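J.: sequence and predicted structure below; questions after.
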Amino acid sequence: MEVVMAAEPPQQKAVGLARRLVRLLRRKRSTAGSAAYSVAGDEFDESMDSSINSVTKLKLSGNVAALDVLFRNAAEKKGAPAPPALDDAAAAHAFVASLFAGVSAVKAAYAQLQLAQHPYDAEAIQAADAALVAELSKLSEQKRRYARDPVGAANDAAAGPAVLAAHADEQRHLLRTYEITKRKLETELQARDAEAERARAALADELRAARALEERVHPGRTLAALDDLHLSGLNATHFLTALRHTVKSVRSFAKSMVDKMRRAGWDPAAAAASVHPGVPLRHPGDEKFAFESFVALKMFTNFHRRDLGFCSMQERNSYDRRRFFEEFAELKTAPAAAFLDARNSRWGALGEFLRDRYLSLVHERMEVAFFGRPDQRSTLTAGAAFPETAWFAEFAEMARRVWLLHCLFFAFDDGASIFQARAGTRFSEMYMDTVSDVDVDDGGTSLAPAGDRVVGFTVVPGFKVGWTVMQCRVYLSQPARQP
């Protein structure tokens, strides 16, 4: 007959399990040097003893969660500090901080996506797009958690150092956004600079083409042809270039003078009649030729003399052709601020020329009518400075070109001469050129051919350089009397 052993009661099994756990804890505490035993040595800690009593009350169906509650209660009985409770304000602040960190991450990813599009980079676009989707997914997950459990989502965001980390992430993402924006702006700036450089190059090409065309149609019309000029290669074509440049400036200043007369209420036709009395003007608007003549003849006074008729410029009589050419080359590139500085002794002779020609060209009554007061004349008479007005600046540029032409005039080795046609002289196609091609008067009556008419007045003087004759420009008057 078999002896059937009675099964061990469940309560005894639980007690045995508890005793084994206590022994394991005792070894661990003994190894760590903790006081798991009392002073007597063999007695357990009272808290552990109570835990054992609690374990004996467990049923066989007890689970791990119950054991976890058991040992948590034991720790609380020993006085272990409980985690601090979070207030609602701190939790809300932490949640908002994490939310802003996520939004800043989205902004940074989107900025990276924009940067990858200009210039187009397929791989960078894919990477930026993936990063943007990931950040949006994180925000979406945060939204779902908050929808399920607002308090829990806030407490999770506030757990541990999460608040500081969220602030740090937000600043880091913002800094990244600024860096990406900076790179994008630098790229756009480089593109704009490149575009501006291309535009400047295109404009320079157009200017060169325009100058080349101007040179072919009207040789020597611009001073660009004189940029690389050398004394050994100087010829009459270079002088013609400078002459046309000077005549253009004279014509511009005369036009300004007529415009100011009209604004001041003067009659330009009556003023022109006083310039060349006895010479009737054939067409309306021809008074401009009278004023061009007035300005040119004033500016070219004593042009054939090295000292231009100034006693203070006697030393210029000893200049050789090289000295005149060097002065031409230096003044041609000098800025207006240099020769309009009264303290600059280098251009003292030019300054004296400016003062003398302005005072003889612009009468005091004229300046008062134009500007209300003769301040510019007073400034020039004092001699301490030059007027800082647009009117005088235009005059000074015209005078500078006349001075340049004078320097070039005496730079020719074989000599040069200047001439004009007297009033009443028969027109000569070899030495003269008429300023008007109209051959009918105001009433529609045909005028005599140019060869049968006479000179009313010279508008611009002519020049002879070597064997080359540069015609003077004249205004023709009535036909010559028959013998």
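T.: Good, I have the coordinates.
J.: CA only for contacts and neighbour counts going forward, please
T.: OK.
J.: mind listing the strands for the stretch 301-450 of the chain?
T.: For the stretch 301-450 of the chain, strands defined by DSSP state E, counting those that start in this stretch occupy the ranges 416-419, 432-434.
J.: use this one as the comparison:
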Amino acid sequence: METTAPRASKSSFNAIFRISDLCKVISVGAPPVSLKPKPNNPKDPAFSEEEAILLKLLDSISSLKLAYVQLQQAHIPYDPKKIKNSDKLITSQLESLSKLENLYNEKLTDKPKSETSVSLKIKEHEKLLVVLQSIVHDKESENERLRLEIHKLERENSELNENIEKNPSCKRRLNLVNRELTPNLFAEAVSFASRSLHDFTKPLISLMRVSGWDLDSAVRCMYTETVFHERSHKKFAFDSYLSRVMLSGAHEKFISMDHFDRVMGILDPFEVLITDPNSEFSMFCREKYLDAIPKEMEDSFFGNLDHRAFLMSGGHPRTPFYEVFVKMARWVWALKVMSLTFIPKAEIFYVREMDQFNNDFMESVVDELTPKRGQTSKVGFTVMPGFKIGENVIRCRVYLSKS
């Protein structure tokens, strides 16, 4: 899959190349000599103050270039501490360059600037400073936006944890390790997977909103005939999108019961990705992230495609967003493993938009919308698919359209 560099990269590399041009020292009337450095004697008449300042200027520009490269590297992976240190180093180098310019103006005021090569270099450098300062400002703005978004996600997670603590029923944990696979256990796993998909949809919608996405238009594109009872119910459309993407396709290549106990028995599933980045579960996470988060969406979220690039290179980015995705993906992967283990295999089914509601195979995601006996209702869309294991049916979860 095609990847692109971060938005600021093109202007950033242009700036670096322009710095490199300044660092190419042109010989002034001297014959070629050995490449071995020869110390200059400041008392030598040939060694003027102008040349001394020029050497310091070139040295400072080289240091500035190195500091900027370090700033770029600190973004992949994203490291706030390294970014802060690199930013300080760049500021320090810019201050040094400003002092050199002032020194030049003080020491060489008796010479017309147009007569010296240093004056021309300084003019070029002043233009370059404007470019670099603009790039640094853009990076700082992007970092601030990401910090605010991370704080928002952390606050939402904190609120979610508080709600879990207040609700005893949410404290229940499902242990799938060394358990006999029965339709009842599978039904519980479906419930946990549905909840995890919904939990991931929350930060996904938040990122779409702050990134300027038109959520109403996105919902209309997915479901053209559904009429929502309340505006807040449109969140179920994104649950539906996510469940379809995550559960679609044949993933036998990602299935291993031996690997199952290890993935489901560990507290943090990301540890599996670190210790075995090419395991069945790792490959599932990698492929499904690329399917669920299109590159246009990722670019609008983070201003770059670093997540995709890292995944496609064989790694797993340890970012808050991807960690939440992996926690959700674990339950979907567990469903895929369990569904292929039954004999006969568990069959997945969906309900089409505007089909008639049937209580034997469906349940409403909004209890208040469940039709009474004798009433009829149309299905807007399937939020979470259902499964059939032999004669056992695990009902799908649907959103019912307003008449």
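T.: Cool, the structure landed. Note that this is a predicted model, so its numbers are computed, not measured.
J.: of the strands of the stretch 301-450 of structure 1, flag the one that's most buried.
T.: Most buried of the strands of the stretch 301-450 of structure 1, by mean neighbour count (mean count of other CA atoms under 10 Å): strand 432-434, with a mean of 21.
J.: that one corresponds to what range in structure 2?
T.: Mapped onto structure 2 using TM-score structural alignment, strand 432-434 of structure 1 spans residues 362-364.
J.: give me the residues contacting the matching stretch.
T.: If you take CA atoms under 8 Å, 6 or more residues apart in numbering as the criterion, stretch 362-364 of structure 2 is touched by T370, G386, R395, C396, R397, V398, Y399, L400.
J.: run the last query once more with 7 Å
T.: T370, R395, C396, R397, V398, Y399, L400 (CA atoms under 7 Å, 6 or more residues apart in numbering).
J.: any idea how far the residue nearest the centre of structure 1 lies from T187 of structure 1?
T.: Note on structure 1: the residue nearest the mean C-alpha position is D193, at 9.2 Å, using CA atoms, centre = their mean. Distance of D193 of structure 1 to T187 of structure 1, computed by CA to CA, to the nearest Å: 10 Å.
J.: overlap in contacts, these two.
T.: By CA under 7 Å, 6+ apart, no residue touches both D193 of structure 1 and T187.
J.: M297 of structure 2 matches what in structure 1?
T.: Per TM-score structural alignment, M297 of structure 2 is aligned with M366.
J.: same deal with V383 of structure 2?
T.: Under the alignment by TM-score structural alignment, V383 of structure 2 pairs with V459 in structure 1.
J.: helix/strand/coil for the nearest residue to that match once chain neighbours are set aside?
T.: For V459 of structure 1, ignoring the flanking residues on the chain, the nearest one in space by CA to CA, 6 or more residues apart in numbering is S293 at 4.0 Å. Classification of S293 of structure 1 using DSSP: H, G, I helix; E, B strand; the rest coil returns helix.
J.: list the contacts of S293 of structure 1.
T.: Counted by CA under 7 Å, 6+ apart, S293 of structure 1 has contacts T458, V459, V460.
J.: the second one: what secondary structure?
T.: Spelled out, it's V459 of structure 1. Going by three-state DSSP: V459 of structure 1 is strand.
J.: show me what the helix or strand encompassing A209 of structure 1 is packed against.
T.: Element membership of A209 of structure 1, judged by DSSP states H and E, is helix 162-217. When contacts are defined as 3 or more CA pairs under 7 Å, 6 or more residues apart in numbering; DSSP states H and E, helix 162-217 of structure 1 packs onto helix 88-117.
J.: in structure 2, what range does the helix or strand just after the helix it packs on match?
T.: The first helix or strand that comes after helix 88-117 of structure 1 along the chain, using DSSP H and E, is helix 122-148. Structural correspondence for helix 122-148 of structure 1: none found in structure 2, per TM-score structural alignment.
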